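*Asks:* take a look and give me a structure for this.
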Amino acid sequence: MTELMLPELGHYALILALVMALVQAVVPLLGAQLKMTGWMSYGTPMVWGQFFFVSVSLFMLGYAFVTDDFSVAYVASNSNTQLPTPYKISAVWGGHEGSLLLWVWILAAWSFAVTLFSRSLPEDMLARVVAVLGMVSVGFLSFVLHTSNPFNRILPQIPREGSDLNPLLQDFGLIVHPPMLYMGYVGFSVAFAFAIAALISGRLDTAWARWSRPWTSVAWAFLTLGIALGSWWAYYELGWGGWWFWDPVENASLMPWLVGTALMHSLAVTEKRGVFKNWTVLLAIFAFSLSLLGTFLVRSGVLTSVHAFATDPERGYYILALLAITIGGSFVLYALRAPDIKAKVRFTWMSREAFLLVNNIMLVIVMATVLLGTIYPLILDALGLGKISVGPPYFNALFVPLMSILAVFMGLGPASRWKNTERSTLIKRVWLSAAISVVAGAALPFIMGGKWNGYVFLGMMLALWIFLTQMRDIADKLKHKGWNVKGLMSLGRSYWGMVLGHVGAVITVVGMTLVANYTQELDARMLPGSKVTMGEFQFELTDIRHVDGPNWTAEQSEIRIWEGDKLVSVLYPQKRRYTARNQVMTEASIDWGLFRDLYVAMGEPLEGGAWAVRVQHKPFVRWLWIGGVVMTLGGLLAAFDKRYRQKAMRQAGVTVQATESENKDTGAVTGASA
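*Replies:* Got it, this is the predicted structure:
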């Protein structure tokens, strides 16, 4: 086989993967329904084969990029001989076709992981889960092969040079952000598969919740990290210095995260107390459906965004049909099975179950407001009723108060007990935390800015409230265990994962509050030798020179930052011109720290050799992403709790439940939201 035929090998591997996905979707499911062990066993080898062939396909596309095979249309559109090799590799998912292939590969990898780490599941349950994942794989592999084939050729006139990768994507962010985000998006397909398999079998018990929880936690952790990386990437790459723009594609990742957060907590209550079964199944369906909706928004051409991949309506129709089949089929199955699912456990409205339910409902309401603001302009446009823009004023006006209510119940969750909590007991456990939060929250605006600021008071008060109630809960749990390693370890990884999730949320809220209210920025006209002052810092432009990169040229300025007589930093912002596309980009330069960033970006050239320069001081902006990383670690830690490594009994009708002591120690989830 000649090297010229390698793209055909990648295409052929995708076809074989589709055939295996079809077998995976049908045979194990029939085997489970007909109780035929031989047919059920088909699932695992089909998953492994599919993973192998999709991996071959992804490798072949990567090889085409590295070797500058411009006979492949996708490579010619997204690469160039001058493109640095790391960006050639990440360019594999830098456009629609390749990013969709990465999506399919990650789906195959998740399926492979399920067969590898879920062998202790009852055979019929595993067969159904694998079959549902096979159905999802069939849908996306068909999408790739019919509308988005990355191996289409340009023959016989092969271009000598490629068009180059979009300059916005020539960054480290492209290497890490899409894979992490897709790991989260696609990971919810596993929670979806477990929910559908449980509905088909009628086995909506605590064992099902336990099987599904670690997979959901890992998917949520990756999605959290992906969103944080996307915010960080946009912050330094776009040159505006913002960290969230309420862009429709940003919203597309936020919506499944909100529902996924609710799903994690609902699964915990279902496992611990045997309640919320119907609600938990609905959340699993919603989480994956919203991931598909995000795919539709990015790839349908219905919106314009710096994050959007495609503008081909045919692709949008295909994903819309897939979305309709997924949601429609799931709801039909749910309608048939839900009446038979009843929880016999009772609880009062002053209980941990009730507070968790309120927070779940609030998370769904927040998701619905974001969804409405995202799709309402699209619906009006589609109906020919005009074009409108829904921006930050709408989202902030609704998001902030709703999340504030959510934060209140986040603090009440750890302070409450299962089944019922006496009002006097609850007040006794929270009054000191509430008092400290209000007093300290009221003082901080004066300490930070010298005057009253209602938003800072609200944000800092709620952050302190969540943190202090969480610390009180830890203290209560260690009262009889002791503040030592043994006592700390006895609480379990699931509990500490929850703690990290809540602490990460606190760190993020602090970062959001302070950077949103205390950012300073200044636009100035600067010549070499000129200075501008902003707060306690002085910015001096000392030089402007021409520099050449591998596939770009730039005007680079040297800016010295002084704090009094002390030289704080020297920054080198650039205005780049990418030669292949003749596209101009702003490359900001940042002096970053734990408590503040100094951000400098070059604007447009002005008369007389001057430049427009934007300087910004951003307090605590890094806390946004530090909080995201801490939440990610919390999700991963909870997923690897040793309780989930217990072998589930295979006998029919037997469920695996945690021992009373395990449940008491780990407490499943004692907060209300992460």
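
*Asks:* rest of the way, CA atoms for contacts and neighbours
*Replies:* Will do.

*Asks:* which strands and helices sit next to the helix or strand containing F395?
*Replies:* F395 belongs to helix 392-415 when assigned by DSSP states H and E. Helices and strands touching helix 392-415, as assessed by 3 or more CA pairs under 8 Å, 6 or more residues apart in numbering; DSSP states H and E, comprise helix 352-382, helix 423-449, helix 454-478.

*Asks:* one more time with 6 Å, if that's ok
*Replies:* Where contact means 3 or more CA pairs under 6 Å, 6 or more residues apart in numbering; DSSP states H and E, helix 392-415 is packed against helix 352-382, helix 454-478.

*Asks:* report the distance from the first one to the chain centre.
*Replies:* Just to be clear, that refers to helix 352-382. A distance of 17 Å separates the centroid of the chain from that of helix 352-382, by CA atoms, centre = their mean, to the nearest Å.

*Asks:* that one to helix 392-415, inter-axis angle?
*Replies:* Between helix 352-382 and helix 392-415, the angle comes out at 170 degrees (axes from the mean of the first three to the mean of the last three CA atoms, to 10 degrees).

*Asks:* next, the second sequence, to be compared with the first:
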Amino acid sequence: MALVQATVPLAGSAWRRPLWIAFAQPMAWGQFAFLVIAFLSLTASFLLDDFSVAYVAHNSNSLLPWYYKFSAVWGSHEGSVLLWVLILSGWSFAVSVFSRHLPRDMLARVLAVMGWISSGFLLFILLTSNPFARLLPNVPGDGSDLNPLLQDFGLIVHPPMLYMGYVGFSVVFAFALAALIGGRLDAVWTRWVRPWTNIAWAFLTMGIALGSWWAYYELGWGGWWFWDPVENASLLPWLAGTALIHSLAVTEKRGTFKNWTVLLAIFTFSLSLLGTFLVRSGVLTSVHAFANDPARGTFILILLGVTVGVSLTIFALRAPRVHSASGFGWLSRDALLLVNNIVLVIMTVTVLLGTLYPLLLDAMDLGKISVGPPYFNALFVPLTALLCVFMGLGPLARWKRMPARELFRRLALSALIAIVIAAVVPSLYGGEWNLGVSIGLLLALWLVLSLIRDLLHRTRPRRGDSRSRSAPNGAERAAAVKKLAPAYRGMVLGHLGLAVTIVGVVMVSNYSAEQNVRLGPGKHVEVGGYRFTMTDFNERRGPNYVADTATIEVTPPGRNTFFLYPEKRFYLASGMPMTDVALRPGFFSDLYVALGEEVGNGDWSLRIQLKPFVRWIWLGGLIMASGGLIAVLDRRYRRRASSRTPTASGIGEDASLNGLQGEGAP
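*Replies:* Presented below is the predicted three-dimensional model:
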């Protein structure tokens, strides 16, 4: 079905055969239906403890709770690839259902491109990664168990969210290639692709935030980002996707950046495939990676090479026909978004080089090196600061051109307030002024205050309004806010979420307190003003493990006493030990206690950490993701294709583009 979806509709759109074009949708539906059946079959094998299936025997156990048996379906390589292809077919199904307003030939080309991607991954499963391989007739009596690191709620929610984002960019990629093949790079095409980009970006944002949260409490180290190569593999398409979202906005509003937008769409999905290669090729050693035989890595590398090569070839052949008639001044929203894109691409290349350079050296037998946080922090942090500066300027700038004096007038008060608050708050919070915290707060406040200034400007009465002579009251402001387009509201939430994340990052990075202590029953220690007393220590039996559990009485300054229960678990089937962290979460601070090893005389080592504002990191991610989803609700994305006016370049332009030029501009 995937092969028919990939070939017949594409040929039909080229030779104008309506019957062939009509094959696209039923093939997408059928493929999705049968992959759902395959996935449910594998899930049933786990829930029924069918250890004749090799994948189940290697990743499950009869003692494993049912909810971990369910998440174990995608807990290792074969099942995760099946989930990948299932989600891809789900995206194809969604495109076929929710894009019926597209011209039939355009929809056929989009689904055909997605069919080619699906064909490649289905072939990958059949040749190298069959999750239904049997162990007949030597069926084991029980399974080897799921990796204890994966026996957590995080495995249930994190990979599906991440895959929804990874695979969702295949839709954007398919639209870009379909537009190049059909010669339709206009504002209508941009409006078609923007909601799919926003949805994929929102899922990827949520997946990355959930992965950071999972690593924070599950690994027992207390860190929220380790610059692990597999973590970087998810960050790369997120950075490119963020640039793509901004580039699409310019292409829709002004008709510029067309080639750049298509190129970003190609690179974003290519980086998603690169992440898939890194995780499943066995070239990385990571708690997140699946170590596999070289054949699998080779297959994905070939698939990546073919995808990138074919798409760039089509781009090279078609791009010269695309021209942008609109120009813009050096101080305009167009220019600021261009700088925004350039900075994001530089950030992407920085992370890409730091991730791949050690692998390339090792592959060429030129030695082994490690690229860690010092490299990434030294380059990524200043680039983020530069990005925030232009993000604050962008919402208040006009399209095409704007006098510098007017932009300065709009932002002077916001900048002054941000500087004063950022200079004062670190001294009040930490008792000692901190340059890093001050700069981080300055950037966050700059983003927030520029958004507030823009909101006030957009919700004030316009000239000619009878109310324009007096300041609007609260009800009038609220009514004006409700009239703002969902796309604008999504942008506000996206920028606000980044500001919240920046506050969380700078506060937890500079004000965290950590201490390794020795504690036994009846003994106490003080850390960061908290008094920790071990009142009991006993053994507890879980469904598939035994655990040494410490009871820690915590007395915070001026507040009620509470108890924490850190554990050291020993999983029976695999024989692996595991630390289960005790957390006291809070909006402004987390208390984090990890139980270490026994050190003699009944004493145990404990790692106690105070993590201020750490939850703001993930709160910001959720706010950004919600902004991406809200932007999809914009009604103009669901308009039917309007008439097209041919241009001198031969590429169609949307006749309603002029009506959109001023939308969203101050």
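
*Asks:* what's the TM-score once they're superposed?
*Replies:* Once the chains are laid over each other, their TM-score by TM-score structural alignment, normalised by the length of the second structure reads 0.96; 649 aligned residues with a CA RMSD of 1.4 Å.

*Asks:* on that earlier part again, same list, the helices and strands packed on helix 392-415 of the first structure, but as CSV with distance to I559 of the first structure and mean neighbour count please.
*Replies:* CSV is the format used below for these (distance: least, CA to CA, whole Å; neighbours: other CA atoms under 10 Å):
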stretch, distance to I559 of the first structure, mean neighbour count
helix 352-382, 40, 20
helix 454-478, 32, 21
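
*Asks:* G634 of the first structure is nearest to which of these?
*Replies:* Smallest distance to G634 of the first structure across these (CA to CA): 14.1 Å, for helix 454-478.

*Asks:* quick check: L204 of the second structure is in a strand.
*Replies:* No: L204 of the second structure: not assigned to a strand; according to DSSP: H, G, I helix; E, B strand; the rest coil it is helix.

*Asks:* distance check, it against P229 of the second structure.
*Replies:* 17 Å (CA to CA, to the nearest Å).

*Asks:* which one of those two is surrounded by more residues?
*Replies:* For L204 of the second structure and P229, the more surrounded residue by other CA atoms under 10 Å is L204, and the numbers stand at 31 against 24.

*Asks:* report the central residue of the first structure.
*Replies:* Among the residues of the first structure, the one closest to the centroid is L223, at 2.3 Å (CA atoms, centre = their mean).

*Asks:* is the counterpart of S289 of the first structure in the second structure in a helix, a strand, or coil?
*Replies:* In the second structure, S289 of the first structure lines up with S270, judged by TM-score structural alignment. Following three-state DSSP, S270 of the second structure is assigned to helix.

*Asks:* if I look at S270 of the second structure, how far off is A174 of the second structure?
*Replies:* Where A174 of the second structure is concerned, S270 of the second structure sits at a distance of 12 Å (CA to CA).

*Asks:* one step back: tell me, the helix holding F395 of the first structure lands on which residues of the second structure?
*Replies:* The alignment of helix 392-415 of the first structure onto the second structure (TM-score structural alignment) covers residues 373-396.

*Asks:* which helix or strand contains the nearest residue to L155 of the second structure once chain neighbours are set aside?
*Replies:* Among residues not flanking L155 of the second structure along the chain, S71 sits closest, at 6.3 Å (CA to CA, 6 or more residues apart in numbering). Per DSSP H and E: S71 of the second structure is located in helix 66-71.

*Asks:* in the first structure, what stretch matches that helix?
*Replies:* Mapped onto the first structure using TM-score structural alignment, helix 66-71 of the second structure covers residues 85-90.

*Asks:* tell me roughly how far the matching stretch lies from the second structure on average.
*Replies:* Compared with the second structure after the fit, stretch 85-90 of the first structure shows a mean deviation of 0.4 Å (mean CA distance after the TM-score superposition for the first structure).
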